[in-house]
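Undergrad: Please find the sequence and the predicted model below.
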Amino acid sequence: MAETFDLAIVGAGVIGLAHALAAARSGRRVVVIERDVRANGASVRMSGLVTVAGHAAGQMQRRATRSREIWADVCAQAGVRIEHEGLAIVARRPEAATALAAFAATEAGAGSSFYLPDDAHALFPQFKGDVAGVFWSPDEIRVEARSAMPKIAAWLEDAHDVAFRWETVATGVGEGEVFTSRGRIAAEAVVVCAGDDFRTLFAERLSGAGLTRVKSQMLRVRLDDGYELPGAVASDLAILRLPGFEALDGVAALHARLEQEQPDYLAHGVMLLVSQSADGSLVVSGSRQTDATPDPFQSQAVDELILGEFEAVLGKRPKQIISRWIGTYAVSGERPVFVDAPSERVRVVVAANAAGASSAFSVAEETIASLYPKS
C-alpha cells in the first residue's frame, strides 16, 4: 500500500526544505523525496550567504527580507551557527563608488551605508590598494551550507514530523501521487524543487522556461592565523551580477571600464565573494560559465583570476588552498525564481541566479498559500 501524505516535495535542497517547513507549519503531513543520501547540489556547494542588498526593488527585495527573518529563526531552532553578518562591497574604481552610493540612497538600500575612502580605510583596514569607497549592508547572514542543510533536515524531522525518503528517485508525478524508485507515494499535492535538473520531471515545461545551467569554481583558502573579515566581502565585479544595480548611475561606465581592464574576468563570469568559517578559513566564489551540461573540470587559469581579485582587494594571496570544487546551479535571463503550476495541485519551483538561499523561505510561503488557500 502506498504511503499517504498531504504534501510530497521532490528535492532536499534549501528550496525543498523551505517548502517542507512552510507546509509543516500550516499543519500538513509532509514527505521529502531526495535522490541522494543527503543534499548535494547548489545548496551545499555555494557560499551559504543569505543576501538582502542588491535585489531588485519590489517582490525580490521583499522575498529576501522575509527569508532572512525566517533564516534567523530556523538557525536558532535547528542549532545552525550564523558564521557572520553583513556584506561589504569594495569599490576599486570611482564608477563602482558612484553605483554603490546611488544604491545606498534608494529605498532598497535602506539601512545600508556607503563610506568614502578615508572612512572606508579606517573602518575596514582589511581592504588594501585603491579603494574608492565601501558599501556596507548589515543584513546579510552566512551559514556553513554543507553542515546547515543536514541540521535543518534533522530538525524538520524531529520537531515537525517531516518524513524523508533518502536515496529515492522521483521518476514521475501524477494526480495525487509520486512514482519513485522505491514505489508509489500518495500525496494530495506535490512540489518539485529539483534544482538545476530540468530533464527528469516536467522537462517539456522547463524546456520553455528560459532556464539553463552554470558552473562556478569555488575555493576554500586560509590566510594568516587570527585573520578576521568584517563580514562577507565582494569586489566591484559583483555589482554587474546584482539586479538592484542595473539602472543606477555608474553601472554602465563600470561595465565599459571592466571590459577594458579585466576582459578575461568578464569572459569567465569572475566575481569575488569571500566568506569566513568558524575555523578561520575563507570560502571564495567564484566564476560563472554557462553550459547546458557543465563539465566537471576546474580550470587553473580561472582560479588564478579569482585569486588575483582576492589579492587586489585583501592585499595578499592565501597561504594555503585547502580545497577546490565545482558548484552548479540554474540561471535565467528572465526571472530569478520560476514557479509553474502543471496542474491545480502540483507546483514546480526553481530558484535561478544563485537566489535560492535568499528567497527560499518566502517563496515557500507563497507556494504553500497557493496550494492551500485560506477559506
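TA: Thanks, I have it. Residues are numbered from 1 along each chain as shown.
Undergrad: contacts and neighbour counts: CA atoms only from here.
TA: Noted.
Undergrad: what about the helices in the stretch 1-150 of the chain?
TA: Along the stretch 1-150 of the chain, the segments classed as helices by DSSP state H, counting those that start in this stretch run 14-25, 42-45, 59-78, 94-104, 117-123, 145-160.
Undergrad: from these, which stretch is densest packed?
TA: Comparing those by mean neighbour count (mean count of other Cα atoms under 10 Å), helix 14-25 ranks first with a mean of 25.
Undergrad: For residue 196, which of the helices of the stretch 1-150 of the chain is the nearest?
TA: Among the helices of the stretch 1-150 of the chain, helix 42-45 comes nearest to residue 196, with 8.5 Å by Cα to Cα.
Undergrad: Which strands or helices does that closest one pack on?
TA: Contact partners of helix 42-45 among helices and strands, from 3 or more Cα pairs under 8 Å, 6 or more residues apart in numbering; DSSP states H and E: helix 145-160, strand 320-332.
Undergrad: could you dump the helices of the stretch 1-150 of the chain to JSON lines with distance to residue 362?
TA: Compiled in JSON lines, the helices of the stretch 1-150 of the chain are given as follows (distance: least, Cα to Cα, whole Å):
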{"stretch": "helix 14-25", "distance to residue 362": "8"}
{"stretch": "helix 42-45", "distance to residue 362": "16"}
{"stretch": "helix 59-78", "distance to residue 362": "5"}
{"stretch": "helix 94-104", "distance to residue 362": "23"}
{"stretch": "helix 117-123", "distance to residue 362": "33"}
{"stretch": "helix 145-160", "distance to residue 362": "16"}
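Undergrad: In addition, the following structure is provided for comparison:
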Amino acid sequence: MPGTQAHHPDHFDLIVVGAGIVGLAHAYTAAQRGLKVCVVERDAACIGASIRNFGFITITGQAPGDTWRRAMHSRDVWQRIAPYAGIDIVHRNLWLAAYRPEAHDVLEAFMRTPMGEACELLDAADAQAKAPALNLSDACSVLYSPHELRVESRTAIGLLARWLAEAHGVTFRFGEAVLEVETPRVRTSRGTLHAERVAVCTNTDLHGLFADRIAAHELTLCCLQMLRVKPEAGFQLPGSVMMDLSLVRYEGYSTLPEAAALRARLQQEEAASLEHGIHLIVVQSADGSLVVGDSHHYGDAPEPFAMEEVDQLILRHLRSTLNLEAARVTERWTGVYPSSKTTPCVIDAPDDATRVVIVTSGSGASTGFGIAHDVFEKW
C-alpha cells in the first residue's frame, strides 16, 4: 500500500536510482500515485545527457507505435507541469524543410500515415511567408507540426527536481552513489535505504548495477556534438527547425519506402554528414541564442573530444537552412547516451520489485514520462 513507510525516514515505497529525466519521470509518476519516493543521484546535480540536449520534446518523426505514443504522453505531461515547476516553454512547433524532391516525397508519404494528423505540408512560398527566419529559396516544401514544444533542459531538470521535492515530498539524496540493489535493501556510499520497489535509471552507467542483465541487451554509447550560436539581434525562430538529413535518421520517416531514394542521394551529396551521423536540429533559447546540433559517433568508450570538422559541417547546414546574418559560436559541448540497434528503450525486471529502465535512443526528454507511465501500469 502507498505510504506504508511514512514514519521511517530511510524507508520508502519507491527508490529511484538516477536523477536524470528518466529517473525524475519515474519519481513524478510514483508521487502522482501517492507513493513515498526517494531519488538517489551519485553526482551533486544532474550533469549528464538530460541537460546536454535540445530540450526539444520531439513528436513528429518518432518511431510509430509505442515510441510515438509515449512521446505524445510525455508532451502532455511537460505541458501540464511546466507552469507549476517554473519551467518556461520557450517555443512550440516543428518546421522541417525539404530541399530535395526525394525529401518532399518522404514528407508526402509521412502525411499519409496516422502520425501526420494535425500536421501540414506547406509549399515553400507559403512557409516562407509564415517563417521568414527559414532560408527556403531552394526548398521544395516544409512540414509543419503543431505537436512539439521546447524547454531549456539546462535549467528545466533542476527546476523539475525542486518542484518534486517541494510539491510532492520526493526526497533527493545527491552526491550519494548506489553500490548495491537487493530490493528491498539499497546500499549506498552513505548507508542503507529500504524500499518496496526500486527503479534503476542510470543512463550511461552500463557496467555498474545489474551490468550482467544490461550486457544482454548489447548496448553501446553514442557521443554527440552540440553548439550554442549567437545570431544577430532580433532573430526569431518560428519553432524548432530540422531538414532533409533528419528524414533518414528518425524512424517515423526513415522506415518509409520513399526514404530509400533520399538516402541514396544524400550518400552522394552529403557523405561526410552521414558518416558523422549529422542531422540538423536548431532550437532557440529565451536569450535569443540558438542551440544547434548534432552528430552521432558510437563506441564502448567514446572519446570526450569534439572534432572541428563535425562542428563546421553542422554550421554549414545551419547557414543553409536559416536566413542568418551572424552565427557566432559561444559554447561547444559533447553529450553521451546509451544506444541500441534493436530497441528505443530497455525495461528489464531483475525481480518483481525491481526495474532497470534505460532509454537507448536519445529520446529521454521526449518519451521519459510515457515510459514511466507504462512501467507503472504493468508493475
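TA: Looks like it came in fine. Bear in mind that the values here come from a model prediction, so they are computed numbers and not experimental data.
Undergrad: where does the TM-score land?
TA: Put the two chains on top of each other and the TM-score (TM-score structural alignment, normalised by the length of structure 1) is 0.96; 371 aligned residues with a Cα RMSD of 1.3 Å.
Undergrad: do you know which of the helices and strands packed on helix 42-45 of structure 1 lies nearest residue 128 of structure 1?
TA: Across the helices and strands packed on helix 42-45 of structure 1 (criterion: Cα to Cα), the nearest stretch is strand 320-332, sitting at 19.8 Å.
Undergrad: Superpose on structure 2 and give me the mean offset of that closest one.
TA: Between strand 320-332 of structure 1 and its aligned stretch in structure 2, the superposed structures give an average distance of 0.8 Å (mean Cα distance after the TM-score superposition for structure 1).
Undergrad: that older thread, will you turn the helices and strands packed on helix 42-45 of structure 1 into CSV that also has distance to residue 39 of structure 1?
TA: Output for the helices and strands packed on helix 42-45 of structure 1, formatted as CSV (distance: least, Cα to Cα, whole Å):
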stretch, distance to residue 39 of structure 1
helix 145-160, 7
strand 320-332, 13
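Undergrad: What is the neighbour count of the aligned residue in structure 2 for residue 293 of structure 1?
TA: When the two structures are superposed using TM-score structural alignment, residue 293 of structure 1 falls opposite residue 301 in structure 2. The burial metric for residue 301 of structure 2, expressed as a neighbour count using other Cα atoms under 10 Å, is 11.
Undergrad: right, and residue 301 of structure 2 touches residue 221 too?
TA: Yes: in terms of Cα atoms under 8 Å, residue 301 of structure 2 counts as a neighbour of residue 221; the distance is 7.0 Å.
Undergrad: Roughly how far does residue 245 of structure 1 sit from residue 56 of structure 1?
TA: Between residue 245 of structure 1 and residue 56 of structure 1 the distance is 8 Å, computed by Cα to Cα, to the nearest Å.
Undergrad: between these two, which one's more packed in?
TA: Neighbours of residue 245 of structure 1 and residue 56, each counted by other Cα under 10 Å, are more numerous for residue 245; the result is 21 against 16.
Undergrad: separation between the more buried one and residue 268 of structure 1?
TA: Taken as Cα to Cα, the span from residue 245 of structure 1 to residue 268 of structure 1 is 21 Å.
Undergrad: now residue 139 of structure 1
TA: Counting by Cα to Cα, the separation of residue 139 of structure 1 from residue 268 of structure 1 is 29 Å.
Undergrad: just to revisit the earlier point, so which of the helices of the stretch 1-150 of structure 1 is nearest residue 111 of structure 1?
TA: Ranked by Cα to Cα, the member of the helices of the stretch 1-150 of structure 1 that lies closest to residue 111 of structure 1 is helix 94-104, at 8.0 Å.
Undergrad: so how much does the closest one differ from structure 2 once superposed?
TA: Compared with structure 2 after fitting, helix 94-104 of structure 1 has a mean deviation of 1.0 Å; criterion: mean Cα distance after the TM-score superposition for structure 1.
Undergrad: Onto which residues of structure 2 does that helix map?
TA: Under TM-score structural alignment, the match for helix 94-104 of structure 1 in structure 2 covers residues 101-111.
Undergrad: Which stretches in the stretch 251-379 of structure 2 count as helices?
TA: Applying DSSP H, counting those that start in this stretch to the stretch 251-379 of structure 2 gives helices spanning 251-254, 259-269, 271-275, 308-321, 364-378.
Undergrad: and the angle from the longest one to helix 21-32?
TA: Same thing as helix 364-378 of structure 2. Relative orientation of helix 364-378 of structure 2 with respect to helix 21-32: 40 degrees, computed using axes from the mean of the first three to the mean of the last three Cα atoms, to 10 degrees.
Undergrad: average offset between helix 364-378 of structure 2 and structure 1?
TA: Following the fit onto structure 1, the mean deviation recorded for helix 364-378 of structure 2 is 1.3 Å by mean Cα distance after the TM-score superposition for structure 1.
Undergrad: so that helix matches what in structure 1?
TA: Using TM-score structural alignment, helix 364-378 of structure 2 pairs with 356-370 in structure 1.
Undergrad: and what of the third one?
TA: Mapped onto structure 1 using TM-score structural alignment, helix 271-275 of structure 2 covers residues 263-267.
Undergrad: circling back: so what's the match of residue 293 of structure 1 up against?
TA: Residue 301 of structure 2 sits next to residue 221 when contact means Cα atoms under 8 Å, 6 or more residues apart in numbering.
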